[in-house]
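Participant: predicted coordinates and the sequence they were generated for:
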Amino acid sequence: MRLILIERNGIEAEAVVESMRRAGYTVDWRRDRGSAEQALRNESYDVVLLALDLPNSESIELLITYRKAGGAASTLVLTDHQQAHERIHALYAGADDHMTRPLNLEELSVRIHMLLRRRKGHKQKVLRHRNLMLDPTAQEFKFAGKQLYLTPREFAVMHALMEEPARVLSRAEIEQRIYGDANEDRTNAIQVYVNTLRRKIGKDEILTVRGVGYRLA
């Protein structure tokens, strides 16, 4: 599952990002309206975490623009106690939930989980290719009819490959799907995930195109 956090406060943002990544989410962080709007146009997110701290009511305007453009991700706004009016305005503008700061990160994780459960009425397409089946909404993966457990990162790699099974995906493309903007050590990481997937479904199911990347058989 992929989240975007729109938050100017670097200290607060880093705590949220670290906590959500430990929970298995891919998280992008944007700290101004322009870069946030660009990310929302170009990427697909399951949850938007929107702090109401951008200047001149830009947070609310960003939310209104996103909803008018058809943006359907669940949106949780983060506010201060004195922002009751802005909080109400955000809910009218299309926010699904809100939390006041200081944030309890455990509660935030639960709120996100509940938003994702609520979204199950808006099911994502089940992906099928040969003996593979991946359900993004239920977070389930089956090989030859048998359900297999995949780690969140393995699931993200398989999801990327199954969305376009005939196309060769570069390592950079797969890394973007898994890590977002995370500054993590990615040395050979994709190769490691591909190898663990091959051990689970068979080495011939994922092909290596030397010097380019990977695709499904």
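Facilitator: In hand now; what should we look at?
Participant: going forward, measure contacts between C-alpha atoms and count neighbours the same way
Facilitator: Will do.
Participant: distance check, the residue lying closest to Ser109 once chain neighbours are set aside against Leu63.
Facilitator: In space, and not counting its chain neighbours, Ser109 is closest to Met20: 7.1 Å by CA to CA, 6 or more residues apart in numbering. For Met20, the distance to Leu63 equals 22 Å [CA to CA, to the nearest Å].
Participant: and Leu132, by the same measure?
Facilitator: 37 Å.
Participant: among these two, which residue is more densely surrounded?
Facilitator: Neighbours were counted for Leu132 and for Leu63 using other CA atoms under 10 Å; Leu63 has more, 22 against 19.
Participant: so the more buried one touches His89, yeah?
Facilitator: No: at 10.4 Å, Leu63 does not count as touching His89 under the criterion of CA atoms under 8 Å.
Participant: just give me the neighbour total for the residue nearest to Ser109.
Facilitator: 20.
Participant: can you count the residues close to Ile174?
Facilitator: Ile174, neighbours per other CA under 10 Å, totals 20.
Participant: ok, now which ones touch the residue nearest to Ser109?
Facilitator: Counting by CA atoms under 8 Å, 6 or more residues apart in numbering, Met20 touches 26-27, 109.
Participant: which ones among those lie within strands?
Facilitator: If you go by DSSP state E, the contacts of Met20 have 26-27 in strands.
Participant: so the residue nearest to Ser109 is in which element?
Facilitator: helix 10-22 (DSSP states H and E).
Participant: likewise for Ala36?
Facilitator: Here Ala36 is assigned to helix 33-42, by DSSP H and E.
Participant: buried set for that helix?
Facilitator: 33, 36-37, 39-40 (16 or more other CA atoms under 10 Å).
Participant: report all helices and strands that that helix contacts.
Facilitator: helix 58-68 (3 or more CA pairs under 8 Å, 6 or more residues apart in numbering; DSSP states H and E).
Participant: the helix it packs on versus helix 33-42: what angle between them?
Facilitator: Computed by axes from the mean of the first three to the mean of the last three CA atoms, to 10 degrees, the angle separating helix 58-68 from helix 33-42 equals 20 degrees.
Participant: adding another structure so you can compare the two:
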Amino acid sequence: MQFAGEEKPISPTSDPKSPTGSELLCNLHSEKLRLFCLEDKQPVCVVCRDLKKHTKQDFRSIDEAAQDHTEELQTALKPLQETLDDLNIIEQTCDQTAEHIKERISQTQTTERQIREAFENHHQLLQDKEYAGITVLRVEKELQSQLMKQKIEKISREISSLSDTLGAIEDEPKSEDISFLQNPAHTAGSTPGLRSADRCGQTPGQHAVQSLGEYAGVCGIQFCDSGPQHCPSRSHVV
């Protein structure tokens, strides 16, 4: 709404007669806008300048006003430009930091892989040593078992032979003393695994001892005239 005597705001229009069409005209007076009102902050023509409304107002030429405005704008933009430069530096620093972090992550992953491989190799080595040690123990146990088995079998055979010999001797008729004494197989020196031994002790009157041969020290039993006696300290090995 516009009151009587009030001027309309100046809205520049293009000059159709201008070769370039870039010169603007005042919409009130159709004059070229050559001045810029510093109070109203808008371009005006020379006719507008002489109006009562613009009395005591300062004007600048369009070129001067544009230059001043450009300088003011540059001054206003300078902090923004500095901020932009700082942000660019920060961005560059962040990029470098991110790249450094990537390198550290890669190095960390490599180190982790090396540690894992070293641990796996060490673990495998321990497993190999454990397997080798257990194998050696099992082989030793098996050998000991075989040796003990063979020794037991040999002792069993000797015991069986001695038992047969003793049984044959004990079964001889007591009445045939002469033939019994003349039989070489009945003498202690010719009986396999048996021989006459000294007295078990030093006390006179004790029965003579018959030794179990090489196994006398194993079982700790000796045979005297009256039967088997425990006399490990006096055993004799054939």
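Facilitator: Nice, thanks for sending it over. It should be emphasised that the depicted structure is a prediction, and the values quoted were computed from it without experimental measurement.
Participant: need the TM-score from the superposition.
Facilitator: With the length set by TM-score structural alignment, normalised by the length of the first structure, the two chains reach a TM-score of 0.20; 76 aligned residues with a CA RMSD of 5.7 Å.
Participant: which one of the contacts of Met20 of the first structure is nearest Tyr214 of the first structure?
Facilitator: Thr26 (20.7 Å; CA to CA).
Participant: name the nearest residue to the closest one, sequence neighbours excluded.
Facilitator: According to CA to CA, 6+ apart, the nearest residue to Thr26 of the first structure is Arg2 (4.7 Å).
Participant: thought the one you found was touching Arg21?
Facilitator: No: in this structure Arg2 of the first structure lies outside contact range of Arg21 using CA under 8 Å: 9.9 Å.
Participant: which neighbours do the two share?
Facilitator: Val27.
Participant: other SSEs contacting whichever helix in the second structure runs longest?
Facilitator: Identified as the longest helix of the second structure according to DSSP state H is helix 62-170. The helices and strands touching helix 62-170 of the second structure, judged by 3+ CA pairs under 8 Å, 6+ apart, are strand 35-37.
Participant: list the buried residues in the strand it packs on.
Facilitator: For strand 35-37 of the second structure, using 16+ other CA under 10 Å, the buried residues are 35-37.
Participant: same for that strand, what does it pack against?
Facilitator: strand 42-44, strand 59-61, helix 62-170.
Participant: hmm, 10 Å instead?
Facilitator: strand 42-44, helix 46-49, strand 59-61, helix 62-170 (3 or more CA pairs under 10 Å, 6 or more residues apart in numbering; DSSP states H and E).
Participant: which positions within the helix or strand just after the last one qualify as buried?
Facilitator: Counting by DSSP H and E, the next helix or strand C-terminal to helix 62-170 of the second structure is helix 177-182. Going by neighbour count (16+ other CA under 10 Å), the buried part of helix 177-182 of the second structure is Phe180.
Participant: from Arg215 of the first structure, how far out is the residue lying closest to Arg87 of the first structure once chain neighbours are set aside?
Facilitator: Leaving out its chain neighbours, the residue that sits closest to Arg87 of the first structure by CA to CA, 6+ apart is Thr79, at 6.8 Å. As judged by CA to CA, Thr79 of the first structure and Arg215 of the first structure stand 43 Å apart.
Participant: Asp97 of the first structure now?
Facilitator: Counting by CA to CA, the gap from Asp97 of the first structure to Arg215 of the first structure is 39 Å.
Participant: more neighbours, those two?
Facilitator: Arg215 (21 against 17).
Participant: so that one lies in a strand, does it not?
Facilitator: Yes: under DSSP: H, G, I helix; E, B strand; the rest coil, Arg215 of the first structure sits within a strand.
Participant: pretty sure it contacts Ile206?
Facilitator: Yes: using CA atoms under 10 Å, Arg215 of the first structure is in contact with Ile206, at 5.9 Å.
Participant: which non-adjacent residue is nearest Thr196 of the first structure?
Facilitator: Nearest non-adjacent residue to Thr196 of the first structure (CA to CA, 6+ apart): Glu154, at 7.9 Å.
Participant: where does the one you found fall, secondary structure wise?
Facilitator: Per DSSP H and E: helix 152-163 holds Glu154 of the first structure.
Participant: ok so, going back, number of residues surrounding the residue nearest to Thr26 of the first structure?
Facilitator: Arg2 of the first structure: 22 neighbours (other CA under 10 Å).
Participant: surely it is in contact with Arg153?
Facilitator: No: contact criterion CA under 10 Å: Arg2 of the first structure and Arg153 do not qualify, at 11.4 Å.
Participant: just want the angle from the helix or strand hosting Arg118 of the first structure to helix 10-22.
Facilitator: Applying DSSP H and E as the criterion places Arg118 of the first structure in helix 105-118. Counting by the same axes, to 10 degrees, helix 105-118 of the first structure lies at 60 degrees to helix 10-22.
Participant: name the next helix or strand downstream of helix 105-118 of the first structure, please.
Facilitator: In the C-terminal direction from helix 105-118 of the first structure (assignment by DSSP H and E), the next one is strand 127-129.
Participant: elements contacting whatever helix or strand comes next after that following strand?
Facilitator: Going down the chain from strand 127-129 of the first structure, the next helix or strand is strand 132-135, by DSSP H and E. On a contact count with 3+ CA pairs under 10 Å, 6+ apart, strand 132-135 of the first structure meets strand 127-129, strand 140-143, strand 146-148, helix 152-163.
Participant: right, so these: which one is the most enclosed?
Facilitator: helix 152-163 (a mean of 20; mean count of other CA atoms under 10 Å).
Participant: quick one: list the elements packing against it.
Facilitator: strand 26-30, strand 127-129, strand 132-135, strand 140-143, helix 171-179, helix 189-201, strand 213-216.
Participant: deepest of those, which one?
Facilitator: The most buried one of those (mean count of other CA under 10 Å) is strand 26-30, showing a mean of 22.
Participant: between the helix holding Met20 of the first structure and strand 26-30, how many degrees?
Facilitator: 160 degrees.
Participant: counting neighbours, which bits of helix 10-22 of the first structure end up buried?
Facilitator: 13, 16-17, 19-20.
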